[in-house]
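Sequence isn't available, so here's the structure alone:
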């Protein structure tokens, strides 16, 4: 029994609670819109002044989120701030910050720990803290719990600690924040109950699990499942290619089986904030227990080798046209990590661009979702998106179809490109100027 929990649950059920979203990116922004849209007052906290200023002006910086939705949230009382002291006004704090890998491919929890340290002076009785960032099992207990309790509060009685992994799929029209079931694990039963009360008004289905560790492991399993199966089909692609078989036709045929098979399609490598990163969170943590996750690490090796494989296909194609790779002009089509979005996190397209530049290639790109190459932590190109026209395509020795946006005119690309390296299986009919990669 906790009077703080009972009071918090009541406030959440009546929508009198104030929701704080910490980190206003691809996860935090849709979550803010959902809570604002159902009648909660929401305060957004971010360290990026530019994001905060844009939101307070009613502007969106994410392509698939319309500015009108931001304006509606502001009209409903939403405001963004860089001032972490505003956390005292909130009843629930949902942390949606990055969890990348460092250069040694080890978990970088600095965004999580720095965020909690910044919030630490403002934790109070009645607060609910929910971490949504993907991480290794034990993070909530090992990193958040001692910091939340540092001021003398007791988790489970005074404050409530939850892990609820994000499951956003940017650009997927079939799912939205509301319709994707939400995993919720609490540090105690009271924490779990408070977490259920937080998410139940906003999400159609809340799935309760027994602990934060189970919730953390669930998220990793979901993404490792994808990474391993994509690694498998990428390896199958190489074998099929040597045998003169179209792997995309094979996957399509296998997908007609109504049981026991889930189709995964090959590509130029893994991208996004989850699939290329999350498996290594588990492999790193497993070493603490004396375990070596060979299966996961092998799939990682296969997937990480794909950009080099694409470049090798380009080299072969240019060679057949009597052209050296060095000083060739190559256009990369699509630099977002997946189609129909502008999200470039961990995009294999960018790695392909870097591999080409190191080999003396004159690189350009075309991606209407990314008009200008953005500032990134590790990648730097002073480029803007090339217009896709018959004349411009003719200026390039080859184009690499890396991300298959629906807005591309694929017939025009085929008709006017000297050489197309197709990593996405868009051109199923054999053509003299198409090489599958």
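Received, thanks. Remember, it's a predicted structure, so these values are computed and weren't measured experimentally. Numbers count the residues shown, from 1 in each chain.

Every contact and neighbour count from this point should use C-alpha atoms.
Fine.

Just the strands from the stretch 301-437 of the chain, written as ranges.
For the stretch 301-437 of the chain, the strands defined by DSSP state E, counting those that start in this stretch occupy 329-333, 362-366, 398-401, 420-422, 434-436.

Rebuild the ones you listed as JSON lines, extending it with distance to residue 24 and mean neighbour count.
JSON lines is the format used below for the strands of the stretch 301-437 of the chain (distance: least, C-alpha to C-alpha, whole Å; neighbours: other C-alpha atoms under 10 Å):
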{"stretch": "strand 329-333", "distance to residue 24": "28", "mean neighbour count": "24"}
{"stretch": "strand 362-366", "distance to residue 24": "27", "mean neighbour count": "21"}
{"stretch": "strand 398-401", "distance to residue 24": "31", "mean neighbour count": "26"}
{"stretch": "strand 420-422", "distance to residue 24": "35", "mean neighbour count": "26"}
{"stretch": "strand 434-436", "distance to residue 24": "38", "mean neighbour count": "21"}
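
How many residues are close by residue 174?
Residue neighbour count, defined by other C-alpha atoms under 10 Å, stands at 8 for residue 174.

Wasn't it part of a strand?
No - looking at residue 174 with DSSP: H, G, I helix; E, B strand; the rest coil, it is coil, so not inside a strand.

Got another one to weigh against that:
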């Protein structure tokens, strides 16, 4: 049976969209070239380890019972009215976004593209990607013309894993179409799922929204991280500083430090336009500096760990260190870019004996070796020479943990004041 919607890419972007669309009664097919991903979804399981509460195995089974289909066959793409590309883009070694997965999805879609289809891009991308990279692939592969034969628009993903207040439907959706008609076609589709649609002037403006929102987060987290190091050095309680500062009703938004940043929202510098093979010549210096500051935080955590152990008469070599929460954020098992891996590997290199606990991550490997998982959190904390809280999952009783742990370093400031050493 033909579907109304095809979601290309069933990862961290595509699955939430497919779930929201299915819940809204939209007949949805999910396309992914990875047979493992499709097989897991068809079996009613999540294709990756860990869940964030917004999508669980039970949620996948509800999607299937509501008619959702997952497939590796691109023939399904030729029978839909709307196609949304949610392919992953990651930051490469040259600090340029890798748009290869978008290109693969575009070529698969172009071969099946029919007139009057609405094509949307949600993947993280540079301003100009929709028009200068995606459009030529779709037009050359289909023989159709964007803006005349089919609608084309960009909509930045704003999905926040683990957020119980703001989900896909109640987060305003920004859209920017190639033409006014493209924008309205996109608005008509997203209006079936989202409570509010915000129209940008065009796809470049919508793409720049993603650049601004992502970099805003990274720059402000970098400021908070620098303040954490500064305040610790001068003996000031940063967490009390933030608590007081956020009472200001204007001109301030609270950001808090941590052991590093991760996730799929990588800092984007449009100076690195890999798909054009050229540089704009004016990089976003604030973004570069923020990336440098945030990239130093795992090493700072290691330094604090070693200092705390030394102050309590212990060496890092041979010390038993328990890491709590190894995903990139609280209440999710997604490990994309998580600082936990670097922290664990550096502790191992110092000779520490590492174990971990995370309710969302049943297995974890670092440096090619499996890391022992603590079955009983509080017993493990009582045995460990040092417990490091990396992610304050809601399931953690931090007051009880502080009582049980021999030595607790809280990198998130989530434990009660005075109960632990804070970053």
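Yep, it's here. Because the structure is a prediction, the values reported are computed rather than measured.

mind putting the strands of the stretch 301-437 of structure 1 in CSV, distance to residue 384 of structure 1 included?
What follows is these, written out as CSV (distance: least, C-alpha to C-alpha, whole Å):
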stretch, distance to residue 384 of structure 1
strand 329-333, 12
strand 362-366, 7
strand 398-401, 16
strand 420-422, 21
strand 434-436, 25
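
Point out the one among those that comes closest to residue 387 of structure 1.
Evaluated over the strands of the stretch 301-437 of structure 1, closeness to residue 387 of structure 1 peaks at strand 362-366, with 6.6 Å, by C-alpha to C-alpha.

hmm, who's touching the closest one?
327-335, 353, 356-357, 383-388 (C-alpha atoms under 8 Å, 6 or more residues apart in numbering).

Identify all contacting residues around stretch 404-415 of structure 1.
Under C-alpha under 8 Å, 6+ apart, the answer for stretch 404-415 of structure 1 is 333-334, 338-340, 389-390, 393, 420, 424, 426, 433-434.

Repeat the analysis, applying 7 Å as the threshold.
Applying C-alpha atoms under 7 Å, 6 or more residues apart in numbering, the contact partners of stretch 404-415 of structure 1 are 334, 339, 340, 390, 424.

counterpart of residue 88 of structure 2 in structure 1?
By TM-score structural alignment, residue 88 of structure 2 lines up with residue 98 in structure 1.

Residue 133 of structure 1 and residue 266 of structure 1: what is the separation?
27 Å (C-alpha to C-alpha, to the nearest Å).

And residue 118 of structure 1, by the same measure?
Per C-alpha to C-alpha, residue 118 of structure 1 is found 42 Å from residue 266 of structure 1.

Between these two, which is the more surrounded one?
The neighbour count for residue 118 of structure 1 versus residue 266, taken as other C-alpha under 10 Å, is higher for residue 266 (25 against 14).

does that one sit in a helix or strand, and which one?
Using DSSP states H and E, residue 266 of structure 1 maps to neither a helix nor a strand.

Can you tell me the residue that sits opposite it in structure 2?
Matched by TM-score structural alignment, residue 266 of structure 1 corresponds to residue 257 in structure 2.

Check residue 373 of structure 1 too.
Going residue by residue (TM-score structural alignment), residue 373 of structure 1 aligns to residue 364.

next one: residue 136 of structure 1
Per TM-score structural alignment, residue 136 of structure 1 is aligned with residue 126.

Also residue 420 of structure 1?
Using TM-score structural alignment, residue 420 of structure 1 sits opposite residue 408 in structure 2.

what's that match in contact with, if anything?
Here residue 408 of structure 2 is in contact with 386, 387, 388, 402, 420, 421 (C-alpha under 7 Å, 6+ apart).

which one of the residues you listed is nearest residue 302 of structure 2?
Distances from residue 302 of structure 2 to the contacts of residue 408 of structure 2, taken by C-alpha to C-alpha, are shortest for residue 388, at 10.1 Å.

List the contacts of the aligned residue in structure 1 for that closest one.
By TM-score structural alignment, residue 388 of structure 2 lines up with residue 400 in structure 1. Residue 400 of structure 1 makes contact with 331, 332, 333, 420, 421, 422, according to C-alpha under 7 Å, 6+ apart.

Let me see the ranges of the helices in structure 2.
14-23, 35-42, 57-65, 100-110, 129, 135-142, 180-190, 203-234, 238-245, 285-311, 340-349, 377-383, 398-404 (DSSP state H).

So for residue 29 of structure 2, which of the ones you listed sits nearest?
Taking C-alpha to C-alpha, helix 14-23 is the member of the helices of structure 2 nearest to residue 29 of structure 2, at 7.9 Å.
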